[in-house]
Structures are given as C-alpha cells and as structure tokens.
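Chemist: next come a sequence and a model predicted from it.
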Amino acid sequence: RGNLPQWGPNHVIKAVISRFTPVSTSVSPTPSSSTLRDNPAQNMEILVLASPDGGKASLIGGPVRFGKSPYSTLCDIITEIFPDDEAHHDAYADQEDMIHTFSRFASHIHGKKSKAGFATYGYSAFLVYRGYEDNPLNTDNAWHETEIFNFHYKHRDNFNSCLKNNENVEWQAVSDRISLSPGDLAAVKDAEKLRTNSDPTAGLST
C-alpha cells in the first residue's frame, strides 16, 4: 500500500468553492493568461489553500476521517478553517446536511439558510466528480477514490470577512494557468463549464 494508510480505496472529499466576480475586481489573476470563461465580463474565482512553500495550491478538503462520513468530514474541515460556534455536525451527515452547512456563507448575513431560500441567495451545489483520482502515491493495492463537490455563490457571500484570520486561504481567479494539481484543475474546469453553460439552480445534481 506504499505510503497510503489503507489497502484498497483511500477515500478523499474536496470542495470547489466558487463565485463570479467582475474582471476589474477579481483577485489573484494569473499574468498573461486568459480566463476559461467565454464571457470576458466576469471571472470565476475559487477558494483554495495556498501552498506555504510557493508550490501548487489545492482545493479545500482531505481524507475522509475515521468514524465519519465523507460529508461530515468536509463539514468539519470547513468549520476548522472558518470557525462557527453554532456548528454541530453528525458523524454520519449526508449530502443534504453538507449542502446546508455550506449555505451559511451565502449572502453577507452569516448563518445557515433554509433550503427553500437557496435560489434567492444564489446558492447551489452539485457533484463534480466521483471516482478514481490519479495520484503519485497510488499503488496496485492502494489508491485514491475522490468525491468533489462544487458550492457556488452567485450573488453575495461572506467569505471575505472570514478570511481575515486565514493567511493560507485565498481566492484565485480561474485561468488556464492556475496552479493546481491536474485532478483539481480538471474538477474546476468541469465546474466552471457547467456554471457558465447552465448555472444550476439550488440543490444537488449527481
């Protein structure tokens, strides 16, 4: 199993957290690179974990934790990055619970939103990818199986107020040269393409 903790599939869950921002106000653009969007009026931005050594950034997420569901794991991770005194996650939280947790960032008002109000706030979520992830740590007997969800904030969000105490988390404008691993970049491209073409409504599409 090499350096992986388990034989067989090692499960990972990640988030593509995105919003659209006018080009003139977008953050962390990549010099001399075109955006992936056809519409030049807006950039899609994603929230990433910056590498402390200046290497590739990464999507927010990580290995599924022992005794936790994948969705509870991602809820725990986002709450560790952006603490919330009211957050209490069931160890076996499901996809709907996870989507509800991420709704707290929709609009400038902090706090979970009702499912009926997701569309009003411009908040939606859907599954981008589920399956084998190519990784240099994979072996014949142990490998990564990954789920990646896109959480999109079409109108307003309150992430910026939460970022003040998080030097390792930042918005990056999506471009054809954004510094991500191939697997993460492919998921971002898929999310960007779907958002550009259809802008899915509230809820989860699988």
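Modeler: Good, I have the coordinates. Given the structure is predicted, the values throughout are model-derived calculations rather than measurements.

Chemist: only C-alpha atoms from now on, for both contacts and neighbour counts.
Modeler: Fine.

Chemist: for H152, give me its contacts.
Modeler: 17-19, 122-125 (C-alpha atoms under 8 Å, 6 or more residues apart in numbering).

Chemist: what's the closest non-adjacent residue to it?
Modeler: Leaving aside its sequence neighbours, H152 sits nearest to S18 (C-alpha to C-alpha, 6 or more residues apart in numbering; 4.8 Å).

Chemist: tell me, how many residues neighbour the one you found?
Modeler: 24 (other C-alpha atoms under 10 Å).

Chemist: same question, P40
Modeler: Using other C-alpha under 10 Å, P40 has 11 neighbouring residues.

Chemist: roughly how far does it sit from S175?
Modeler: According to C-alpha to C-alpha, to the nearest Å, P40 and S175 sit 12 Å apart.

Chemist: now P70
Modeler: 29 Å.

Chemist: higher neighbour count, these two?
Modeler: Taking other C-alpha under 10 Å, P70 and S175 do not tie; P70 has more neighbours (27 against 21).

Chemist: list the contacts for that one?
Modeler: Contacts of P70 were listed using C-alpha under 8 Å, 6+ apart, and they are 11-13, 64.

Chemist: which one of the residues you listed is nearest K115?
Modeler: For those, the residue nearest K115 by C-alpha to C-alpha is I13; the value is 22.5 Å.

Chemist: packing partners of the helix or strand containing A15?
Modeler: Assigned by DSSP states H and E, A15 belongs to strand 8-22. The contact analysis (3 or more C-alpha pairs under 8 Å, 6 or more residues apart in numbering; DSSP states H and E) places strand 8-22 against strand 42-49, strand 58-63, helix 70-81, strand 142-153, helix 182-197.

Chemist: in addition, the following structure is provided for comparison:
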Amino acid sequence: MESEEMVETLNNYCVLLFTVEEKNYTAVKFDGYAPPVYTTETAGGDHSAGLAKSKTFKIRDAGPDTHRLEESLPLNPHGRTGLGGRGSLRCYGPNMAMDPIITRFKRNSDNSATEKNGKRVLEVLVIRYPGEDWTLPAGILAAGKTFPRNMMVILNEKILDMFQKLQKKALEVYKGYEDDSRNTDNAWIETVVLNLHLDDDNPYINSLTSRGGSETSIEMKIPVMVEGIAKQLAVHWQTVEQGDPVCARYKAYLRVVTDFHGACF
C-alpha cells in the first residue's frame, strides 16, 4: 500500500518497518503527510536546548494516533521517516553520539607481533550484553560527558583520564549523520567515529583485558545495572578480520583504521 507506515515498540525502541517511499526529502511538498507522533516513556523529559516543545492535536476525522507537530520543531536533514516526536531519543534535533574504535596491535603468546600477509594485525575492543551481539562500546553522549556510558563502565578513572589525553590525537574516521532506526522526523543521531589506538609502549595496553596464552584475549565480565536489572557485560579484544560480524558491521570505518596503521584487513 502506498505511503504505508507501521511502527512497533520493541525493547523500548522505535523500529520503523516501512518508510514513506519516493517522498523522502523535507524539501519536497507532500500533501497529506501526517505521521504518528511517538515518544517512549524511557526517553524521559525533553532535554533539548532552546527548541519549541511538542504540541499535538488530532486532525478531524483522523485515526486516534494521527497527530501533527508544531512546525517550529527541527526537521530531520535526511528527510521524512514516517514518525514524528522524539521516539526513544532524549532531544529534539541532533542527539550527539560517539563510536570509539579502541585498537591495539595483536601479539603472539611469545609477545612477538602477529602478522598476516606481511602486515601487522589489529585488535579492537568490543562489548556484549547478554543475548545481544558483540559491538563497539558506543552510545549517545549524556550532557557534559566526553565518552558514552558503555565506554565509561568498562574503564576505570585512570584509564579514562588516559583516553581523555589520547582523544586529542585520535584519528577522526567519520563525523555526521547516523542512519539509525531510532531517528524520527524531529530527532536524529549524529555521531563521531574516533580511533583511539594504544601503542605498544602504552602502560595500559594490557589493563583493559589480559592477553591469553593462546594468542587470544581473555574475556572479562563486568556487572552493570540495565533498567534496574543486574547484568554481566562481556568485554574482550576482537581480531580485526573481514569475516567477523563486528568487523562486517563497521567495515567501512575499520578499513580506514587498518589503512591508517598499515595493518591487514
């Protein structure tokens, strides 16, 4: 059906299953476009700065979920999504995030450099919550914070201080709009992807997780609270290889990182 939208709530996230095809740009007039307005309870109060609050009203003879937003609210620069409001995001407009690619060179059990096809091999620090896939310690930045929560919970204060200094010379892989299922017409994610590389002489290079005796990283478990439930957050160093699911997801970014360090991919 043309211009069909369907929204599900899954684990407190808005998942857009159908978008408005061929009418994807806010610059294009689309008569009759009146998407449902949705903000999850877990999104909390509006943390936007200097933006008009959401005002909604029902359109006569329309369904109960059909609303219109005040025109002064910001509009997604990449066009219509089929959903108004904030969804699960904290702010109207851009919600700033960070994707930290924390790397080090892989070493063998005798501490010699691991090589493949004549190039050194990189490892990237990844995390996993129970029942989820391995991913980067990324996330939306809370007000006044330099790093995302997922990164802060796996690092102690001394290591975070080291990364604060390392950030000044970090490789900026990407900065801009993030294509994310949580984006709405009025709220979206903008991210910066940084490569924070630990040189071989970095005193904290083995402090995050220890190296195993079989050339692999020892997995570390960290207790965390997620929505009032105690969970174990797994952390380990993953070899940067094209076939690995984590590396496949961030393939374009990791290609830039490996090329920068002259490592194999």
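Modeler: Received it, and whenever you're ready, just let me know what you need. What you are looking at is a predicted structure, and each value in this text was computed from that prediction instead of being measured.

Chemist: from the chain's centroid, how far away is the strand holding A15 of the first structure?
Modeler: Centre-to-centre, strand 8-22 of the first structure and its host chain are 3 Å apart (C-alpha atoms, centre = their mean, to the nearest Å).

Chemist: buried set for it?
Modeler: The neighbour-count check on strand 8-22 of the first structure (16 or more other C-alpha atoms under 10 Å) flags 8-21 as buried.

Chemist: kindly calculate the angle that that strand makes with strand 142-153.
Modeler: 20 degrees (axes from the mean of the first three to the mean of the last three C-alpha atoms, to 10 degrees).

Chemist: just to revisit the earlier point, so what corresponds to the residue nearest to H152 of the first structure in the second structure?
Modeler: Under the alignment by TM-score structural alignment, S18 of the first structure pairs with T103 in the second structure.

Chemist: could you do L137 of the first structure as well?
Modeler: Aligned partner of L137 of the first structure by TM-score structural alignment: R182.

Chemist: quick one: that match and G85 touch, right?
Modeler: No. Using C-alpha atoms under 8 Å, R182 of the second structure is not in contact with G85; the gap is 10.8 Å.

Chemist: which residue of the two possesses the greater neighbour count?
Modeler: Counted by other C-alpha under 10 Å, R182 of the second structure and G85 do not tie: G85 has more neighbours, with 26 against 19.

Chemist: which residues touch the more buried one?
Modeler: Residues near G85 of the second structure by C-alpha under 8 Å, 6+ apart: 37-39, 54, 69, 92, 184-187.

Chemist: export those to CSV and tack on distance to Q167 of the second structure and neighbour count?
Modeler: Compiled in CSV, the contacts of G85 of the second structure are given as follows (distance: C-alpha to C-alpha, whole Å; neighbours: other C-alpha atoms under 10 Å):
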residue, distance to Q167 of the second structure, neighbour count
V37, 38, 21
Y38, 36, 18
T39, 34, 21
S54, 36, 18
L69, 39, 19
Y92, 28, 27
T184, 30, 30
D185, 32, 26
N186, 31, 25
A187, 27, 26
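
Chemist: farthest-separated two in those?
Modeler: Using C-alpha to C-alpha, those span at most 13.4 Å, a distance reached by S54 and T184.

Chemist: what's the spacing between the alignment partner in the second structure of Q42 of the first structure and V240 of the second structure?
Modeler: Using TM-score structural alignment, the equivalent of Q42 of the first structure in the second structure is R120. Going from R120 of the second structure to V240 of the second structure by C-alpha to C-alpha gives 11 Å.

Chemist: please say which of these two ends up with more neighbours.
Modeler: Neighbours per residue (other C-alpha under 10 Å) separate R120 of the second structure from V240, with V240 holding more: 25 against 18.

Chemist: the more buried one -> the first structure?
Modeler: Counting by TM-score structural alignment, V240 of the second structure corresponds to V174 in the first structure.

Chemist: from what I see, its match and Q42 are in contact.
Modeler: No. Using C-alpha under 8 Å, V174 of the first structure is not in contact with Q42; the gap is 10.5 Å.

Chemist: how about Y177 of the second structure: what's its closest non-neighbour residue?
Modeler: Going by C-alpha to C-alpha, 6+ apart, Y177 of the second structure has E190 as its nearest residue, at 4.4 Å.

Chemist: ok, the one you found - how many residues close by?
Modeler: Counted with other C-alpha under 10 Å, residues neighbouring E190 of the second structure total 18.

Chemist: and what of D176 of the first structure?
Modeler: Counted with other C-alpha under 10 Å, the neighbours of D176 of the first structure add up to 15.

Chemist: mind checking how far it is from E45 of the first structure?
Modeler: 13 Å.

Chemist: aligned to D133 of the second structure, what sits in the first structure?
Modeler: Looks like D133 of the second structure aligns to K56 there (TM-score structural alignment).

Chemist: need the contact list for the equivalent of V192 of the second structure over in the first structure.
Modeler: Taking TM-score structural alignment, V192 of the second structure has E147 as its aligned residue in the first structure. Residues near E147 of the first structure by C-alpha under 8 Å, 6+ apart: 12-14, 127-131.

Chemist: spatially nearest residue to E147 of the first structure (excluding sequence neighbours)?
Modeler: Residue nearest to E147 of the first structure in three dimensions, not counting chain neighbours: R130, with 4.4 Å by C-alpha to C-alpha, 6+ apart.

Chemist: I148 is in contact with that neighbour, correct?
Modeler: Yes. Contact criterion C-alpha under 8 Å: R130 of the first structure and I148 qualify, at 6.5 Å.

Chemist: higher neighbour count, these two?
Modeler: I148 (23 against 14).

Chemist: now the more buried one: how far from P52 of the first structure?
Modeler: In terms of C-alpha to C-alpha, I148 of the first structure sits 23 Å off from P52 of the first structure.
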